[in-house]
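Chemist: Sharing a sequence plus its predicted fold:
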Amino acid sequence: MIELHSSPTPNGQKIMIMLEETGIEWRHIDVNIGTGDQFKPEHLKLSPNNKIPAIVDTDGPGGMPYTMMESGAILLYLAEKTGKFMPKDARKRYDMLQWLFFQVAHVGPMFGQANHFNSQARNNQYAKDRYNNESLRLYRVLDNRLGECPWLACDEYTIADIATYPWCKRHRDRGIDNTAFPNFMRWFAAMEARPAVQRNNDIAAEIRERMSRAAEGQPTINIYDTKDNAERLARATSVR
């Protein structure tokens, strides 16, 4: 069982997609970053940097519980644990690692800053221009790569694609379309066609609604458990 302590942010959804793709048993324990759950002592024990996501694998290395933070590291851990979505060929694996780290080092931080300044500091034109322009440049890098290969690690769907997709869901807000970025748009459509990605999007919406109710003081349960939805879990054996 994987316990995912998280929110349905892009970084949180990376892990949700991976868990849905692999079919591993998991549950989501809500960490509402809008109300400060990430600063609570119980979360800091899992993630000393007060960030999400964090996982607890109840059957970790040596059969003992294992805790991990940082979304990129968690994806690598789950890929190695399940033997899925990480190429076995050395060259292809290094291709995957390059694009995974590209997301972690560039796409996430720059898109995140663009989202922040566009919504929270709209009068700071310098910052908006800086991060919006850099985001567009990164979309161009992705489009160029996807013009060479169907997936970021070329001919295999991997955790590099899983990591990148959630950060690109707001591409239309930045004017990304088929005319200027046809390769990216083809890849994005392929991602959205995957059943595990569709399940993630549905689960993320459920979690957001639940967190909203909890923030308003309405009674709710802050756990989403795959055991509670056997039919959905059974579908996790679909497209790989």
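Modeler: Structure received.
Chemist: hey, let's count contacts and neighbours off CA atoms from now on
Modeler: Fine.
Chemist: the strands in the protein, which residues?
Modeler: Assigned strands in the chain, in chain order: 2-6, 26-30, 54-57, 66-69, 223-225 (criterion: DSSP state E).
Chemist: name the helices or strands packed onto the last one?
Modeler: Under the contact criterion of 3 or more C-alpha pairs under 8 Å, 6 or more residues apart in numbering; DSSP states H and E, strand 223-225 touches strand 26-30.
Chemist: In stretch 143-154, which residues are buried?
Modeler: Residues of stretch 143-154 classed as buried under the neighbour-count rule (16 or more other C-alpha atoms under 10 Å) are Asp143, Arg145, Leu146, Gly147, Pro150, Trp151, Leu152, Ala153, Cys154.
Chemist: could those be laid out in CSV, adding distance to Arg122?
Modeler: CSV is the format used below for the buried residues of stretch 143-154 (distance: C-alpha to C-alpha, whole Å):
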residue, distance to Arg122
Asp143, 28
Arg145, 32
Leu146, 32
Gly147, 34
Pro150, 36
Trp151, 35
Leu152, 33
Ala153, 36
Cys154, 38
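Chemist: Out of those, which is nearest to Arg130?
Modeler: Set against Arg130, the nearest of the buried residues of stretch 143-154 by C-alpha to C-alpha is Asp143 (20.2 Å).
Chemist: Might you report the residue contacts of the residue nearest to the closest one when sequence neighbours are not counted?
Modeler: In this structure, Asp143 finds its nearest non-sequential neighbour in Phe184, 4.7 Å apart by C-alpha to C-alpha, 6 or more residues apart in numbering. By C-alpha atoms under 8 Å, 6 or more residues apart in numbering, the contact set of Phe184 is Tyr139, Leu142, Asp143, Leu146, Gly147.
Chemist: here's the one I want to compare it with:
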Amino acid sequence: MIDLYSFPTPNGRKISIALEEMGLPYTFHPIDIRKGEQFGAEFLKIAPNNRIPAIVDRETGATLMESGAILIYLAEKSGKLLSTEHECRMRTIEWLMWQVGGLGPMLGQVHHFVHYSPDASDYARERYLSEAKRLYGVLDRRLEDRDFIADDYSIADIAAWPWISRFDWQGIDLNEFPNVRRWYVSLADRPAVQRGYDVPVWINDIPRP
């Protein structure tokens, strides 16, 4: 049994979607970041960086923070969504790192400067909107001749998809990125993705382009 400490954000949804896809039993423990619960002393013991998501594996006693590390851990535990073949495995990890180091942080800045910071400068908005479009372009080119980011469906797809699901907030027209659009819709149609998206409760329907 996995204890998942999270909240329905793009980073949080990565893990609930992965758990659903892998078929691992888990219990959800909400950490309401709107109320600052991520700074509580008990959560700090699990996640020293005070960020969701985090997990506790009751079987091993392991605790883990950082969504990318959690995805690798769960993939290795379940034997799913991370190939054991060297080239495919490294390609999956490569694109997972691209997401956690680039796509997620940059799209997060778009959310902040476009939606949460009314006093943000035009420079800040333009900087991050331009970078968002560049990253969508990177992903679109990657998906030009393949169904999934790392050939087989993997944790690289699961890491990126929840951030792309905020395309409307990011001011992105998915029709400008047809390969991303096709990939995004194909994942949105997966029952496990739909279940993981709605953890812990339904908030809104998965956005559709």
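Modeler: Received it, and whenever you're ready, just let me know what you need. Since the model is a prediction, treat every value here as computed from it, not as a measurement.
Chemist: picking that back up, would you mind putting the strands of the first structure into TSV with mean neighbour count alongside?
Modeler: Converted to TSV, these look like this (neighbours: other C-alpha atoms under 10 Å):
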stretch	mean neighbour count
strand 2-6	23
strand 26-30	21
strand 54-57	22
strand 66-69	16
strand 223-225	18
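Chemist: Where does stretch 85-92 of the first structure end up in the second structure?
Modeler: Correspondence between stretch 85-92 of the first structure and the second structure is established over residues 81-88, with TM-score structural alignment as the criterion.
Chemist: List the contacts of that stretch.
Modeler: Stretch 81-88 of the second structure is contacted from outside by Met22, Ile72, Ala75, Glu76, Arg89, Thr92, Ala150, Asp151, Tyr153, Ser154, Ile155, using C-alpha under 8 Å, 6+ apart.
Chemist: can you tell me which of these are in helices?
Modeler: Filtering the contacts of stretch 81-88 of the second structure for membership in helices, criterion DSSP state H, returns Met22, Ile72, Ala75, Glu76, Arg89, Thr92, Ile155.
Chemist: And the second one? What does it align with in the first structure?
Modeler: When the first structure is aligned by TM-score structural alignment, the residue opposite Ile72 of the second structure is Leu76.
Chemist: max-length helix in the first structure?
Modeler: helix 125-148.
Chemist: List the contacts of the alignment partner in the second structure of Thr67 of the first structure.
Modeler: Using TM-score structural alignment, the equivalent of Thr67 of the first structure in the second structure is Thr63. Thr63 of the second structure is in contact with Ile46, Ala54, Ile55, Val56, Asp57, counting by C-alpha under 8 Å, 6+ apart.
Chemist: And Thr63 of the second structure, how close does it get to Pro48 of the second structure?
Modeler: Between Thr63 of the second structure and Pro48 of the second structure the computed distance is 11 Å (C-alpha to C-alpha, to the nearest Å).
Chemist: again with Gly101 of the second structure
Modeler: Distance check for Gly101 of the second structure against Pro48 of the second structure: by C-alpha to C-alpha, it reads 19 Å.
Chemist: do Asp152 of the second structure as well
Modeler: With distances defined as C-alpha to C-alpha, the gap from Asp152 of the second structure to Pro48 of the second structure amounts to 33 Å.
Chemist: mind checking how far the residue of the first structure most remote from its centre is from Glu134 of the first structure?
Modeler: Seen from the C-alpha centroid of the first structure, the residue lying at the greatest distance (C-alpha atoms, centre = their mean) is Asn123, 29.5 Å away. Plainly put, Asn123 of the first structure is 18 Å away from Glu134 of the first structure if you go by C-alpha to C-alpha.
Chemist: Not counting sequence-adjacent ones, nearest residue to the alignment partner in the first structure of Phe113 of the second structure?
Modeler: Using TM-score structural alignment, the partner of Phe113 of the second structure in the first structure is Phe117. Nearest-residue entry for Phe117 of the first structure: Lys128, 5.7 Å, with adjacent residues in sequence omitted and distances by C-alpha to C-alpha, 6+ apart.
Chemist: and the counterpart of that neighbour in the second structure, how far is that from Asn175 of the second structure?
Modeler: Taking TM-score structural alignment as the alignment basis, one finds that Lys128 of the first structure is matched in the second structure by Arg125. Distance, Arg125 of the second structure to Asn175 of the second structure, using C-alpha to C-alpha: 22 Å.
Chemist: residues in contact with stretch 104-122 of the second structure?
Modeler: Taking C-alpha under 8 Å, 6+ apart as the rule, stretch 104-122 of the second structure contacts Ala124, Arg125, Tyr128, Leu129, Glu131, Ala132, Ala160, Trp163, Trp169, Gln170.
Chemist: could you redo those residues as JSON lines and give each row neighbour count and distance to Ala41 of the second structure?
Modeler: Below are the contacts of stretch 104-122 of the second structure laid out as JSON lines (neighbours: other C-alpha atoms under 10 Å; distance: C-alpha to C-alpha, whole Å):
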{"residue": "Ala124", "neighbour count": "14", "distance to Ala41 of the second structure": "34"}
{"residue": "Arg125", "neighbour count": "18", "distance to Ala41 of the second structure": "35"}
{"residue": "Tyr128", "neighbour count": "21", "distance to Ala41 of the second structure": "34"}
{"residue": "Leu129", "neighbour count": "22", "distance to Ala41 of the second structure": "36"}
{"residue": "Glu131", "neighbour count": "17", "distance to Ala41 of the second structure": "36"}
{"residue": "Ala132", "neighbour count": "25", "distance to Ala41 of the second structure": "35"}
{"residue": "Ala160", "neighbour count": "23", "distance to Ala41 of the second structure": "30"}
{"residue": "Trp163", "neighbour count": "21", "distance to Ala41 of the second structure": "29"}
{"residue": "Trp169", "neighbour count": "13", "distance to Ala41 of the second structure": "33"}
{"residue": "Gln170", "neighbour count": "21", "distance to Ala41 of the second structure": "34"}
